[in-house]
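> coords below, sequence missing:
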C-alpha cells in the first residue's frame, strides 16, 4: 500500500490563501487573534518599529526616538503615545539611530537601508549633514561622545568612522565577511565591538581601526551586542544569548531560546531578551534561570531600551510597548524556567551566497 502522506509544507487550498503554507496560515491567524492584546499598553505606530533610543535629556525623559520601516524617524511621547516630531529624508527603512549632544544641543543620527546616515537637529527637524560612503544597507551605528565620532556598520561588510562636527570620513574598518548587525563602544570608548552576520564579533581600536581580537562561538548571525561591567553579551540567530569574558575572549554563559534572538539589555542581575517568536524573556544572570516572560507583541521584537524600572520594546507588529521591571513584577511569574547550557565555540563555514537565509527573510519582512 502506497503511503500518500504529504511531504513538505502544505499549501492552503482556500482561494484566498494560494501560495501560503498551512503553517503560514496558522501564524497569520494567531497574530490576527493577538492584535487585540493590550498587554504592555501598546503605542500604535504607522509602520514596523526597527530601532528605539530614549532621550538622555533630564527634562525630556518621557520621549523616545524610533526608526520605522516606512522610511521615517519619529519622536514619541511615551506617556501619551503621541508623535511630536517626524524626521523625513531617508528613502529606505530607518534601521538604526542614536543621539549626540554638543553645546546643549541635541542631534539625532539615523542610518537607513538607503545606504546613508543623516544628522538632524532635534529642535528644528533640520537635516544638518548626510554621511555617504557605504555601498549597501546601513544597519548599525555607535557614537563616541568624548571624541564626537560616529561609527556606522553596513551590509557592505565595512565599518566607517566619521567626525560628527565636520562630517569628514576618518577610518574604514575591514575584517568581517558579511554585514555589520550591531556596534558598541566600551565604557572608555577606546575599543569598538562589532557583531556580524558572519557569526563573529570583532574588537577594534576605535581610533586606528586595527582589529585586536575575533570572538568565535556563535553558529550564525550575531544580531546584537552589549558591553556591561567589562563583560560582553551577544544575541544570535543560533537561538542563544552568550556572555563573554573580555580578557579570555571566550563565552562563559549560554542562554538557550526557542527562536532567533534579536535584541537584549542587561539590567543589574538580569538580562532581558527579545526574540523572533514575539516574546520577551527575563533571565537571572547568577543561575541562568528564565524567571519571567512578557507576551503581548504579535510579531518579532526588534529593539528595546530601559529607563528606571520600565522596559520599552519595539516590534515589527508596529507597536511600542512598556513593561514594569520592578523586582516584584519581574518575579510574578516563575514557570518555564530554563537552565544554562555550557557553550562550545565552533567555527562555522561562511556561506558564499550574496544574502544569508536570515538576511533574505529580514528583507522580505521589512518590505511587506
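On my side now, so go ahead. Small disclaimer: the values here were computed from a predicted structure and weren't measured.

> use CA for all of it now, contacts and neighbours both
OK.

> By residue count, which helix of the protein is the longest?
Determined from DSSP state H, the single longest helix within the chain is helix 22-34.

> so how far is that helix off the chain centroid?
24 Å (Cα atoms, centre = their mean, to the nearest Å).

> Moving C-terminal from that helix, which element do we reach first?
Proceeding N to C from helix 22-34, the next assigned helix or strand is strand 43-44, under DSSP states H and E.

> Presented hereafter is structure B, for comparison with structure A:
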C-alpha cells in the first residue's frame, strides 16, 4: 500500500515546520470556511447568484459551484477534464456558458444551468491558464491564453479559431491573465490586456478581420516606441480594471511582492504601489479597499483614501490563488471571497466595522479562544486525523 503522507518520507526541518504550521491553522474558522477536497486554482462569481455563489476551478479536474449562504451547498459539479482546471470564464449568448481552461491543453464548456457539456476548444499546446469572454463585431468570442505563449480568439458559436496573437519582438512567456479594457473598446474592436510570466503587460486591438499589438509613444520619453507596459520586475498574475473610478485605472498583482495602480491618464505608468510582500497572486478592488492575497496566506486590506494598510487577516493555511467581489443584495452586504490551495472558500466583510471586529477576534490570546470554543462546542473544524490528511494533501505536487 502506497502512502502520500509526507511524514513517511524524508523532510527537511523547514518542510516539517511548514507542515505542522499548516496543520495547526487548518481548524480555524476565520472567513466562514467551506472546505473542499482539492486545491482551488481560480474562481469567478456565478452570474446567476452574484451575491451568494462562486464557481471554483479544482485541481481534481472539475468546476464546482459553491453557495456562500448558510447551506454551503457544493453539490453542483461540472465534470469532464481529468487534469487540473486552472482558469474560468462565463460568457456566450445570455451569459449562459461556463468555460474552463485545463492542464490538458483544452478549454471545456458547459451549459451553466443544466451542466450539459458543450464544445471543447482544442488549439493550445500547453496549459490553458487564462480565459475571458467578449463580444467583437456582434459575435460572441472566447479568448484563451496558454503556457504555450499564445493568445487564441475563438468564435463561440462555431468553435472556429479566428486569430492567434503572439509577440515575436518582446519575448512573451506563459500567459497568466487576460482582461478586456472596455473603456478603450468599441462595438467593432476590443482592447485586450494580457499579463504573463515575464514582467511585460501587453495591449492588443482585436477585430473580426484582424488584430494588432498596441504600439505607442512612451509617456516618459516622447518619440520612443513602447510595445509593452513595464512597471513590474517579474511575473504579473492578475489584472483588474477599476470601474469605480472615473479614469478606469488598471490594477496589477505581481511576483515581485507588489500591487500597483497603473494610471490611464499617465499612459499606464505606476501611480500607487502597495507592498504586500511575497508573490501577490490576487488583487480585488472596491471603492474603499484594495485587497491583496498570495503566497504568504494572508489577506490584506489597503485603505484607498489613506494609501496605507488597514488590516491583515489570517485564515488560509496555504497560498491564496484568487479573490472575487460579491455584489450586495437585499439583506446581504457586499463581500469579498478568497480561495486557496488549502481547499477552502472563505468570505470576508467589506465594511470597516466588520473588518475591525475580525482583527479584534484574531488578536485574542489563544487561551481565550480555546475557552470560548469549549463553551460553544466549536473546538476546531477538523479532527486530528482530518488535519493530518489535509496536511498531506497540501504537500502533494500540483
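Nice, I can see it. It should be emphasised that the depicted structure is a prediction, and the values quoted were computed from it without experimental measurement.

> Now which residue in the second structure aligns to residue 299 of the first structure?
Structural alignment (TM-score structural alignment) places residue 299 of the first structure against residue 318 in the second structure.

> now for residue 329 of the first structure: what does it line up with in the second structure?
Match for residue 329 of the first structure (TM-score structural alignment): residue 354.

> can you check residue 128 of the first structure too?
Aligned partner of residue 128 of the first structure by TM-score structural alignment: residue 118.

> again, but for residue 205 of the first structure
Match for residue 205 of the first structure (TM-score structural alignment): residue 205.

> ok, now how distant is residue 163 of the first structure from residue 145 of the first structure?
Using Cα to Cα, to the nearest Å, residue 163 of the first structure is found at 11 Å from residue 145 of the first structure.

> In the second structure, what sits opposite residue 262 of the first structure in the alignment?
For residue 262 of the first structure, the residue aligned by TM-score structural alignment is residue 281.

> Would you confirm that that match belongs to a strand?
Yes - assessed by DSSP: H, G, I helix; E, B strand; the rest coil, residue 281 of the second structure belongs to a strand.

> Which residue comes closest to it once chain neighbours are left out?
Closest residue to residue 281 of the second structure apart from its sequence neighbours, by Cα to Cα, 6 or more residues apart in numbering: residue 294 at 4.5 Å.

> Count the residues that sit near that neighbour.
28 (other Cα atoms under 10 Å).

> Show me what it lines up with in the first structure.
Under TM-score structural alignment, residue 294 of the second structure pairs with residue 275 in the first structure.

> Same question for residue 174 of the second structure.
Superposed on the first structure with TM-score structural alignment, residue 174 of the second structure falls opposite residue 179.

> Can you point out the helix or strand that includes residue 117 of the first structure?
strand 116-121.

> how big is the offset of that strand relative to the second structure?
Strand 116-121 of the first structure differs from its equivalent in the second structure by a mean of 0.9 Å after superposition (mean Cα distance after the TM-score superposition for the first structure).

> In the helix or strand following that strand, which of the residues would be classed as buried?
Later in the chain than strand 116-121 of the first structure, the nearest helix or strand by DSSP H and E is strand 127-132. Within strand 127-132 of the first structure, the residues scored as buried using 16 or more other Cα atoms under 10 Å are 127, 129, 130, 131.

> Can you give me the neighbour number for the closest residue to the match of residue 174 of the second structure other than its chain neighbours?
Of all residues not flanking residue 179 of the first structure in the chain, residue 155 sits nearest, at 3.7 Å (Cα to Cα, 6+ apart). By other Cα under 10 Å, the residues close to residue 155 of the first structure number 24.

> Just give me the match in the second structure for residue 155 of the first structure.
Using TM-score structural alignment, residue 155 of the first structure pairs with residue 147 in the second structure.

> What of residue 236 of the first structure?
Counting by TM-score structural alignment, the partner of residue 236 of the first structure is residue 254.

> Any idea how far stretch 267-284 of the second structure is from the middle of the chain?
Using Cα atoms, centre = their mean, the offset of stretch 267-284 of the second structure from its chain centre is 14 Å.

> ditto for stretch 85-105 of the first structure
That offset, for stretch 85-105 of the first structure, works out to 16 Å (Cα atoms, centre = their mean).

> Quick one: end-to-end distance for it.
Start-to-end, stretch 85-105 of the first structure (Cα to Cα) is 16 Å.

> contacts for that stretch?
50-53, 55, 66-76, 106-114, 116, 120-121, 125, 127, 138-143, 145, 148, 366 (Cα atoms under 8 Å, 6 or more residues apart in numbering).

> Quick one: the helices in the stretch 51-200 of the first structure, in order.
For the stretch 51-200 of the first structure, applying DSSP state H, counting those that start in this stretch gives no helices.

> Show me where it has its strands.
63-68, 72-77, 83-88, 94-102, 105-112, 116-121, 127-132, 138-144, 149-154, 159-163, 169-173, 180-185, 191-196 (DSSP state E, counting those that start in this stretch).

> Among the ones you listed, which comes closest to residue 251 of the first structure?
strand 191-196 (14.5 Å; Cα to Cα).

> That closest one to strand 149-154, inter-axis angle?
20 degrees (axes from the mean of the first three to the mean of the last three Cα atoms, to 10 degrees).

> average offset between the next helix or strand after strand 191-196 of the first structure and the second structure?
Next in sequence after strand 191-196 of the first structure, counting helices and strands by DSSP H and E, comes strand 201-205. On superposition with the second structure, the mean distance recorded for strand 201-205 of the first structure (mean Cα distance after the TM-score superposition for the first structure) is 0.7 Å.

> Can you give me the neighbour number for the match of residue 236 of the first structure?
Counted with other Cα under 10 Å, residue 254 of the second structure comes out at 29.

> Touching, it and residue 239? I think so.
No - if you go by Cα atoms under 8 Å, residue 254 of the second structure and residue 239 don't touch, sitting 9.6 Å apart.

> Show me what residue 114 of the first structure lines up with in the second structure.
Under the alignment (TM-score structural alignment), residue 114 of the first structure maps onto residue 104.
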